[in-house]
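K.L.:
sharing a sequence plus its predicted fold:
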Amino acid sequence: MHMADALVSPVVGGIMLAASAGAIAYSAYKCKDDLDEKKIPLMGVMGAVIFAGQMINFTIPGTGSSGHIGGGILLAALLGPFPAFLTITAVLLIQALFFADGGLLALGCNLWNMGFYSCLVIYPLVFRPIVKKGLTPTRITTASILSVVIALSLGAFSVVVETLSSGITELPFVTFLGLMIPIHLAIGLVEGIVTGGILVFVYKMRPELLETSVENKKLAKTVSIKKVVGMLLVFAVVVGGGVSVFASTNPDGLEWAMKNVTGTTELAADGSVYETAADIQKATAFLPGYGFKSTSEEGSVAGTSLSGIIGGGITLLLAGGTGLLIYAIKNKKKNQPDA
């Protein structure tokens, strides 16, 4: 559901960038108290997992469409809502800058649609209350499916509102909405099942990871998560470097809805703002579309695998580095003598 720049006007793009920047700043501020230093490595590894996971488009039978995980609920369940939002920010930023997946002007929209709702709204209001009654595999799965479906539906609705507010007349509100919501309900169901399965697996290995996020507590010093982190890292490498080459080639839910309305998955946009954003992205994206820049190699198995490994590695460093920076600032302030 990554929006391209052509789907938003400069005004709407600017407003959503400001709104998402505010959410990032607030999350970083809250992490000064809520960030569990023992989970900092997990921030990096989970960033790599979500990057890899979003490369896997799965087919929605009978539609000609496909979908991929958003990952916000999965991140929030393991890290807590505020570290999760910072982590998915790292994922979407790396995708836009280095792989031309999602526009730079539309980055604020994508952060809001794919991260804000899931991490900062639906996790605390839907997922947490369900599992707070008692963490069981059934409750975890139920909470995962319900939360992902609601969060993805809110994101899909926001896409339609953002295009309407941008004056994209090629995508009439009612028709576009009538396609976006049903297809993303189907995608959300699949992602919810996948999310529930991963969380149940982690819960059986190290229940404290989910318990501390639900209770907004920190892991005890005696609790080791090295095994979980190691297994998730292997998972990210295998998915990003191997499984990603088998992703569905069908258009994702957003592209599918656009194609059914306009007959194409891409819309044109003219103006200096769009040109500047495109020039920046062209300069920074060294593996555009998760493939090599040369036409003959783009989309190749080697290009996709390399994109998964490199992208996951960069995301790991950025997400984990963000956690380390916040922790270092927190410690520095704590150790400063009172004036």
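P.N.:
Structure's in. What do you need?

K.L.:
only C-alpha atoms for contact and neighbour calcs from this point on.
P.N.:
Fine.

K.L.:
any chance you could map the helices in the stretch 1-150 of the chain?
P.N.:
10-34, 40-54, 72-79, 81-99, 107-111, 128-132, 137-165 (DSSP state H, counting those that start in this stretch).

K.L.:
all strands of the stretch 201-339 of the chain, in order?
P.N.:
Taking DSSP state E, counting those that start in this stretch, the stretch 201-339 of the chain contains no strands at all.

K.L.:
ok, the nearest residue to A18 once chain neighbours are set aside - contacts?
P.N.:
In space, and not counting its chain neighbours, A18 is closest to G108: 7.3 Å by CA to CA, 6 or more residues apart in numbering. Residues near G108 by CA atoms under 8 Å, 6 or more residues apart in numbering: G13, G14, I15, M16, L17, A18, A19, S20, A21.

K.L.:
need the residues you listed in TSV with distance to N260 and neighbour count, can you?
P.N.:
Converted to TSV, the contacts of G108 look like this (distance: CA to CA, whole Å; neighbours: other CA atoms under 10 Å):
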residue	distance to N260	neighbour count
G13	24	23
G14	28	17
I15	28	14
M16	26	23
L17	28	21
A18	31	14
A19	30	17
S20	30	22
A21	33	16
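
K.L.:
between all of these, which two are separated the most?
P.N.:
The span of the contacts of G108, defined through CA to CA, is set by G13 and A21 at 12.0 Å.

K.L.:
that older thread, tell me the one among the contacts of G108 nearest to F176.
P.N.:
Scanning the contacts of G108 for proximity to F176, where the rule is CA to CA, the winner is G13, at 19.3 Å.

K.L.:
that closest one reaches G103, doesn't it?
P.N.:
No - in this structure G13 lies outside contact range of G103 using CA atoms under 8 Å: 9.9 Å.

K.L.:
how about I94, what does it touch?
P.N.:
When contacts are taken as CA under 8 Å, 6+ apart, I94 is in contact with G311, I314, T315.

K.L.:
which among those residues end up buried?
P.N.:
G311, I314, T315 (16 or more other CA atoms under 10 Å).

K.L.:
let me have the residues you listed in a markdown table, extended by distance to P251.
P.N.:
Shown next, in a markdown table, are the buried ones among the contacts of I94 (distance: CA to CA, whole Å):
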| residue | distance to P251 |
| --- | --- |
| G311 | 21 |
| I314 | 26 |
| T315 | 25 |
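
K.L.:
which of the residues you listed lies closest to L135?
P.N.:
Distances from L135 to the buried ones among the contacts of I94, taken by CA to CA, are shortest for T315, at 29.9 Å.

K.L.:
distance of the closest one relative to L267?
P.N.:
Counting by CA to CA, to the nearest Å, the gap from T315 to L267 is 29 Å.

K.L.:
can you map out the helices along the stretch 151-300 of the chain?
P.N.:
Using DSSP H, counting those that start in this stretch, helices in the stretch 151-300 of the chain cover 173-205, 208-215, 226-241, 253-262, 272-284.

K.L.:
and here's the other structure:
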Amino acid sequence: MHMADVLISPAVGGVLWAASAASATYATVKIKNELGDKKIPIMAVSGAFVFAAQMINFTIPGTGSSGHIGGGILLAGLLGPFPALLTIAAVLAIQCLFFADGGLLALGCNIFNMGVIPTLIIYPLLFKPLLTKGIKLSRLSLASIVSVVVGLQLGAFGVVLETLASGITALPFSVFVLLMQPIHLAIGIVEGIITAAVLGFVYQMRPEILETSEQRVPLGTGVSIKKPLIALGIITLLVGGLLSIFASAYPDGLEWAMEKTAGTTELEAEGPAFRQAEAIQEATAFMPDYNFRDAGEDGSAIGTTVAGIVGAAFTALLAGAAGFVIYKVKRSKAA
């Protein structure tokens, strides 16, 4: 559900950039004790995992469409809402700048739709209340599926509202919304099941990770996170380096809805803001579309593998560095 720049006006893009930046600043300020030294590597590895997992587009049977996970609820379950927002923002920034996935003008929209909504709205208002009687696998599965579905529905509706506010006449509200919501309902169910499986896997290995994230307290000194980190790291390498080769070739839910509404996914936009944003991305994106620059239209399996591994590594570095700096600054101020 990564929006391209052609789907928004510069004004709408600017407003959502400001809203997402304000949300990230708020999250940074609100982080207190939850980012102990043991949560920082989890922040890095889980961010890398979400990057790799987003490369896997799964087919939605009978539709000619595909989807991928957003990862906001998954990260919030592992890290808590505020570190999760910063981590998903790192994922989306790496995708945008280095792989040209999602527009630069639209980056604020993508962070808001895929990050702010699930982590700062759905997690505290829906996910946590469903676990008030304690974390059990059955409740965790229910909370994951319901929260992801509702969050993705709100995110998809956000896309529709942002195109409406931008005056994109090729995507009339009534038609576009009637296509966006059902396809993202199907995608949300699949993502919810994946989220439940991953959170359940981590919970069975080390329940303290989810419990401390819900309580916003650091992991205890006697809690070992070695096994979960190794497991998530191996899964990340397998998903980004191997399974990404077999991703569905069908358009994702947003592209599918665009094609059904406008007859094409190749909308056009003119203006200096669009040209400048495109020029920046062309300069920074060393592996556009998750492949080598000279891979051609058919792409290269090796290029996809390299992109998955390199992108996951960059995301881990950025998310981990953000967590480390915030932790050190907070700790210094407390001292």
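P.N.:
On my side now, so go ahead. Note that the structure is a prediction, hence the values are computed from the model and not measured.

K.L.:
TM-score for this pair?
P.N.:
After superposition, the two chains reach a TM-score (TM-score structural alignment, normalised by the length of the second structure) of 0.98; 335 aligned residues with a CA RMSD of 1.0 Å.

K.L.:
rewinding a little: mapped onto the second structure, which of the contacts of I94 of the first structure hold?
P.N.:
Counting by both residues aligned by TM-score structural alignment, their matches' CA atoms under 8 Å, the second structure reproduces these contacts from those: G311, I314, T315.

K.L.:
which members of those residues are positioned in helices?
P.N.:
G311, I314, T315 (DSSP state H).

K.L.:
now I50 of the first structure, nearest residue through space, not along the chain?
P.N.:
Per CA to CA, 6+ apart, closest to I50 of the first structure is G71, 5.9 Å.

K.L.:
so how far is G47 of the first structure from the one you found?
P.N.:
9 Å.

K.L.:
shared neighbours of these two, anything?
P.N.:
Counting by CA under 8 Å, 6+ apart, the residues touching both G71 of the first structure and G47 are I88.

K.L.:
which of these two has more residues huddled nearby?
P.N.:
G47 (34 against 28; other CA atoms under 10 Å).

K.L.:
and that one, what does it touch?
P.N.:
Applying CA under 8 Å, 6+ apart, the residues contacting G47 of the first structure are T87, I88, A90, V91, G312, T315, L316, A319.

K.L.:
quick check, the fourth one in contact with T315.
P.N.:
I take that to be V91 of the first structure. Yes - in this structure, V91 of the first structure is within contact of T315 by CA under 8 Å, at 5.9 Å.

K.L.:
which residues do these two both contact?
P.N.:
With CA under 8 Å, 6+ apart as the test, V91 of the first structure and T315 both reach G47, A48, F51.

K.L.:
for the last one, give its distance to G134 of the first structure.
P.N.:
Taken as CA to CA, the spacing of F51 of the first structure relative to G134 of the first structure amounts to 30 Å.

K.L.:
between those two, which is the more surrounded one?
P.N.:
Taking neighbours as other CA under 10 Å, F51 of the first structure and G134 compare with F51 leading, 31 against 11.

K.L.:
name the nearest residue to K227 of the second structure, ignoring sequence neighbours.
P.N.:
K227 of the second structure sits nearest to M205 (CA to CA, 6+ apart), 7.6 Å away.

K.L.:
returning to that earlier point: now render the contacts of G108 of the first structure as JSON lines, adding distance to Y274 of the first structure.
P.N.:
Formatted as JSON lines, the contacts of G108 of the first structure follow (distance: CA to CA, whole Å):
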{"residue": "G13", "distance to Y274 of the first structure": "11"}
{"residue": "G14", "distance to Y274 of the first structure": "12"}
{"residue": "I15", "distance to Y274 of the first structure": "16"}
{"residue": "M16", "distance to Y274 of the first structure": "16"}
{"residue": "L17", "distance to Y274 of the first structure": "15"}
{"residue": "A18", "distance to Y274 of the first structure": "18"}
{"residue": "A19", "distance to Y274 of the first structure": "20"}
{"residue": "S20", "distance to Y274 of the first structure": "20"}
{"residue": "A21", "distance to Y274 of the first structure": "20"}
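
K.L.:
check the mean deviation of stretch 185-196 of the first structure from the second structure.
P.N.:
Here the mean offset of stretch 185-196 of the first structure against the second structure after fitting is 0.3 Å, by mean CA distance after the TM-score superposition for the first structure.

K.L.:
and the contacts of that stretch?
P.N.:
Against stretch 185-196 of the first structure from outside (CA under 8 Å, 6+ apart): 60, 66-71, 73-74, 140-150, 152-153, 253.

K.L.:
make it 7 Å
P.N.:
Taking contacts as CA atoms under 7 Å, 6 or more residues apart in numbering, the residues outside stretch 185-196 of the first structure that touch it are G67, I69, L74, I140, T141, S144, I145, V148, V149, L152, S153.

K.L.:
and for the counterpart of the last one in the second structure, the neighbour number?
P.N.:
With the correspondence set by TM-score structural alignment, S153 of the first structure lines up against Q153 in the second structure. Taking other CA under 10 Å as the neighbour definition, Q153 of the second structure ends up with a count of 21.

K.L.:
how near is Q153 of the second structure to N113 of the second structure?
P.N.:
In terms of CA to CA, Q153 of the second structure sits 10 Å off from N113 of the second structure.

K.L.:
which residues do those two both contact?
P.N.:
Common neighbours of Q153 of the second structure and N113 (CA under 7 Å, 6+ apart) do not exist.

K.L.:
and the residue nearest to the spatial centre of the second structure, what does it touch?
P.N.:
Against the mean C-alpha coordinate of the second structure, by CA atoms, centre = their mean, the closest residue is G70 at 4.1 Å. Contact analysis of G70 of the second structure by CA under 7 Å, 6+ apart lists Q54, M114.

K.L.:
one step back: CSV please, covering the helices of the stretch 1-150 of the first structure and showing distance to G242 of the first structure.
P.N.:
Shown next, in CSV, are the helices of the stretch 1-150 of the first structure (distance: least, CA to CA, whole Å):
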stretch, distance to G242 of the first structure
helix 10-34, 32
helix 40-54, 10
helix 72-79, 22
helix 81-99, 18
helix 107-111, 26
helix 128-132, 33
helix 137-165, 26
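
K.L.:
so which of those helices comes closest to S248 of the first structure?
P.N.:
helix 40-54 (11.8 Å).

K.L.:
picking up where we left off before, closest to N331 of the first structure out of the shared contacts of V91 and T315 of the first structure?
P.N.:
For the shared contacts of V91 and T315 of the first structure, the nearest to N331 of the first structure is G47 (23.8 Å; CA to CA).
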